[in-house]
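# Build me a model:
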Amino acid sequence: MVHHTMSSSSTSAASASSKIRVMKRLLRFLACAAIVGTLASCAVKKPPPAPAPPPAREEPGLPPPGPVADTAPIGPAIERARSRWVPVRWAELPGFEQDNTTDAWNAWIKSCERPGPTFARLCSEVRRLSLGNVEEQRNWMKARLQPYRVEPLPGAGAAAAEGLLTSYFEPAYDASRTARAGFGVPLYRAPATLGQRRPWYTRQEMETLPEARAQLAGTEIAWLADPLDALILQIQGSGRVRLTEADGSQRLVRLAFAATNDQPYRSPGKWLIDQGLLRGDVTWPGIRNALAANPQVLQGFLWSNPRMVFFREEALSPLDAQFGPRGAQGVALTPGRSIAVDPQSIPYGTPVWLSSQGPVANLQRLVMAQDTGSAIVGAVRADYFAGWGAEAGEFAGRMKQPLKLWVLWPR
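Just a heads-up that it's a prediction; the model follows:
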């Protein structure tokens, strides 16, 4: 075999050529890398996704916004001393979706000035919702409260089940600090001897017995012109008067309930009916007409009610004048949104849904149980506070119609 061999110069040339090829490959690789990197650096970069917004902050204790499903368990009935509460769905409350609840919120905030233990824990939420709209207030009630239909206890009879709504108001009259021509009907402070005898003297005895008149001497707080106005003010329990002082100056004051003589209340209107002088229209306008036609019976009419109310004087600021007198709960009443109830049926401070249709008014609204009265007895019984003055008196004097009530009780 013949072997061929290379010379040293040939070997060196081959080695150099190989190195050149390697260098070219390396340069091509680096160029490509540079181009790719440049293109990558020129590409439009999408910004990183924005972090998800935090959930809307909700006031502690308030339900989330939006409609509240009426599907929560409703639980058993509740019995009180003079009523039975039957749980129902919100849909049973007539007119609930239409009422402007913001009108009632001032009355609820007033109740929160002296809340009972059941509602005290909700008062911070009630105050915050005073700035809310109707939908927010309505949703909050659905989330926090359970409606119960108020019924009489078994055996109370059909009449009690139907219920009765009447109305009361705060009379507004002119008055004099001293007795003078045209102002001869006294209103009294509570006499110092009131607690020494129970019951105290009747209305008739206060006007006829020397010892009773002696104990009343000096307790006159103001004088009115009309004895019927004085009786109305005593039956309503308070009133506001434009009081003329001895020096001729005038100011607006409230005569608030202070005490009674502990005598029973008897209806003067019924007395007129028993005398055959009043038929059908048993209202204050009807009573006035009957007395105008039969002035000789006025004294017997007044004495037919032995109960007397004594008053205390309260300053009436412009702010106080926007509200009524303090009711039995101890808070100022709100016209159209406060009711008097039997506290053995409905506790003071309870929000109540009221429904009443009749010849005087069609009412479907949220009200607050903030007062009571001697004639307000029974399960489905309420006295509607109409406000003050002649228009409210006309309304209250004619109101007597069927009633349905639902209490709104914390879940």
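
# make it CA atoms for all contacts and neighbour counts henceforth
OK.

# What is the distance between stretch 29-48 and the centre of its chain?
71 Å (Cα atoms, centre = their mean, to the nearest Å).

# Same question for stretch 14-28.
97 Å.

# same check, this time on stretch 162-175
18 Å.

# What residues sit buried inside that stretch?
Within stretch 162-175, the residues that qualify as buried by neighbour count (16 or more other Cα atoms under 10 Å) are 163-175.

# Which member of those is positioned nearest Gly75?
Gly163 (24.5 Å; Cα to Cα).

# re the thing from before, mind putting the buried residues of stretch 162-175 in TSV, distance to Asn362 and secondary structure included?
Below are these laid out as TSV (distance: Cα to Cα, whole Å; DSSP: H, G, I helix; E, B strand; the rest coil):
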residue	distance to Asn362	secondary structure
Gly163	15	coil
Leu164	14	strand
Leu165	11	strand
Thr166	13	strand
Ser167	13	strand
Tyr168	17	strand
Phe169	18	strand
Glu170	22	strand
Pro171	23	coil
Ala172	26	strand
Tyr173	29	strand
Asp174	32	strand
Ala175	35	strand
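
# Go through the protein and flag its longest helix.
helix 8-42 (DSSP state H).

# Counting neighbours, what do you get for Val22?
Each residue near Val22 was counted by other Cα atoms under 10 Å, and the total is 11.

# Stretch 111-122: which residues count as buried?
Using 16+ other Cα under 10 Å as the test for burial, stretch 111-122 gives Ser111, Cys112, Pro115, Phe119, Leu122.

# next up, for comparison:
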Amino acid sequence: MTARIGAALLAGIWAMAADPAQATGALDGDAPVAHTILDFSDLDGWAADDHSAALDAFLVTCRDLNDPDWTALCAAAEDHRDVARNFFELFFRPVLITEGSAEALFTGYFEPELDGAPHASPRFRYPIYRMPPEAEAAEQWLSRREILSGSEMSGRGLEIAWVDDPVELFFLQIQGSGRIRFPDGRVVRVGYGGANGHEYKSVGQELVRRGMFEAHEVSAGTIKEWVRTHPTKGEELLLHNPSYVFFREVSEVPADRGPLGAMNRSVTPRRSVAVDPAYTPLGAPVWVEKDGGVPMRRLMIAQDTGSAIKGAQRADIFVGTGDEAGATAGTFRDAGRMVVLLPIQRAYALLPELLE
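I've put the predicted structure just below:
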């Protein structure tokens, strides 16, 4: 740590009171938003975590943050690899951000791996499309049903690859990224390339509405099994969701690294989390206390977003790549608490702004 960085940040530390403080405000006229400044001793399991792993994930994206507060912290992080816990405790304050009475919800996501080929064949019949120019220019383009039943996509060279399972392709669109493994062993990675502008409709909720399952019974696994067991009705069920996601090839990302998140950097299994950037700054460390079948007390980094991730206490944990990661991610739907680590001067700056 240079003297200049240390002096600037330490001056803010000694000037701040140690007791938790709280302020409330509102975000865009929604439920009141409360910011409660905590101490690290308030974080359940903090001392037992692997802070070095969190620091490594932080360094993946902190260099892309242009704000002076974060730039200084990123420079300091490089000098604290051997004392990662001290780095976070020295330069950050934990801030609990809540929105009205909304409870925390943690889900999981993963990077699927599909079997595919570079060309169509009797086995590989389902294309992964790039976004056509007219869809990019339209606020709302054709629906899923219109895309799959029409001829607008044919003969234009928009196919990145072809896969053998329409159900896995559907869930690839929900995840937004994945890897396609060709018969010769080559792997093509695809990432989110745009959407048709239609609102996402949950096929799981539709199965519940039809009386096929109780709400607690629905998961990615049960949906896949039902669709495959009822191919005609299953195809129609998937068309219930008019939203359609297009992809782009991102094979420049090494196979041993995670897919690109919203910050255009690889996300790290169980150290990266998708958040709502209206409440949590992208790139910020986030302390997760998640209960359920796979409890977690872990420092993660907010490196991704998602259309379904809305709210101050809503987060999606990146679990990893492949079927095993997918099975684990599908079990996540848990309560808990999320605490954002903000630069210490920025954390305390929230109070006078909100109390005026």
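
# Which pair of the buried residues of stretch 111-122 of the first structure spans the longest distance?
Ser111 and Leu122 (11.3 Å).

# How much space separates Trp14 of the second structure from Gln303 of the second structure?
Separation of Trp14 of the second structure from Gln303 of the second structure (Cα to Cα, to the nearest Å) stands at 30 Å.

# Between the two, point out the one with more neighbours.
Between Trp14 of the second structure and Gln303, Gln303 has the larger neighbour count (other Cα under 10 Å), namely 31 against 9.

# quick one: contacts for the aligned partner of the more buried one in the first structure?
With TM-score structural alignment as the criterion, the equivalent of Gln303 of the second structure in the first structure is Gln370. Under the criterion of Cα atoms under 8 Å, 6 or more residues apart in numbering, the neighbours of Gln370 of the first structure are 111, 327-331, 333, 338-341, 348-350.

# what stretch of the second structure does the longest helix of the first structure fall on?
Under the alignment (TM-score structural alignment), helix 8-42 of the first structure falls on nothing in the second structure.

# From the chain's centroid, how far away is that helix?
91 Å.

# Equivalent analysis for stretch 21-30 of the second structure, please.
24 Å.

# for stretch 313-321 of the second structure, same thing?
With Cα atoms, centre = their mean, you get 5 Å for stretch 313-321 of the second structure.

# same check, this time on stretch 70-78 of the second structure
23 Å.

# mean shift of that stretch relative to the first structure?
Here the mean offset of stretch 70-78 of the second structure against the first structure after fitting is 1.1 Å, by mean Cα distance after the TM-score superposition for the first structure.

# ok, and what's touching that stretch?
Met1, Thr2, Ile5, Leu55, Leu59, Cys62, Arg63, Leu65, Ala84, Phe87, Phe91, Pro343.

# repeat that with 7 Å
Met1, Ile5, Leu59, Cys62, Arg63, Leu65, Phe87 (Cα atoms under 7 Å, 6 or more residues apart in numbering).

# what stretch of the first structure does that stretch fall on?
The aligned range for stretch 70-78 of the second structure is 119-127, by TM-score structural alignment.

# residue contacts, the nearest residue to Ala117 of the second structure once chain neighbours are set aside?
Using Cα to Cα, 6 or more residues apart in numbering and skipping residues adjacent in sequence, the residue nearest Ala117 of the second structure is Phe182, 4.9 Å away. Going by Cα under 7 Å, 6+ apart, Phe182 of the second structure touches Asp115, Gly116, Ala117.

# again, but for Leu164 of the first structure
Taking Cα under 7 Å, 6+ apart, one finds Val380, Arg381, Ala382, Lys400, Gln401, Pro402, Leu403 in contact with Leu164 of the first structure.

# what does the last one align to in the second structure?
Using TM-score structural alignment, the equivalent of Leu403 of the first structure in the second structure is Gly336.

# how near is the closest residue to its match other than its chain neighbours to His51 of the second structure?
Closest residue to Gly336 of the second structure apart from its sequence neighbours, by Cα to Cα, 6+ apart: Lys290 at 4.5 Å. Per Cα to Cα, Lys290 of the second structure is found 17 Å from His51 of the second structure.

# Please apply the same query to Ser219 of the second structure.
32 Å.

# next one: Gly326 of the second structure
On the measure of Cα to Cα, Gly326 of the second structure and His51 of the second structure end up 25 Å apart.

# Break down the stretch 1-150 of the second structure into its strands, ranges please.
Assignment of strands within the stretch 1-150 of the second structure using DSSP state E, counting those that start in this stretch yields the ranges 21-26, 32-37, 92-99, 105-111, 113-117, 126-129.

# mind putting those in a markdown table, distance to Arg189 of the second structure included?
Formatted as a markdown table, the strands of the stretch 1-150 of the second structure follow (distance: least, Cα to Cα, whole Å):
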| stretch | distance to Arg189 of the second structure |
| --- | --- |
| strand 21-26 | 40 |
| strand 32-37 | 39 |
| strand 92-99 | 35 |
| strand 105-111 | 10 |
| strand 113-117 | 9 |
| strand 126-129 | 11 |
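
# quick one: which of these is nearest Leu299 of the second structure?
strand 92-99 (11.2 Å).

# Check which residues of that closest one are buried.
Phe92, Arg93, Pro94, Val95, Leu96, Ile97, Thr98, Glu99.

# Run the angle between it and strand 32-37 for me.
Computed by axes from the mean of the first three to the mean of the last three Cα atoms, to 10 degrees, the angle separating strand 92-99 of the second structure from strand 32-37 equals 160 degrees.

# by how many degrees do strand 92-99 of the second structure and strand 21-26 diverge?
Put simply, strand 92-99 of the second structure runs at 40 degrees to strand 21-26, going by the same axes, to 10 degrees.

# any residues touching strand 92-99 of the second structure, and which ones?
Identification of contacts with strand 92-99 of the second structure by Cα under 7 Å, 6+ apart yields 31-40, 312-313, 338-344, 347.

# what do you get if the cut-off is 8 Å, keeping everything else the same?
With Cα under 8 Å, 6+ apart as the criterion, strand 92-99 of the second structure contacts 31-40, 279, 311-313, 338-344, 347.

# What is the burial count for Ser101 of the second structure?
9.

# Straight-line length of stretch 330-337 of the second structure, end to end?
Criterion Cα to Cα; first-to-last residue distance in stretch 330-337 of the second structure is 19 Å.
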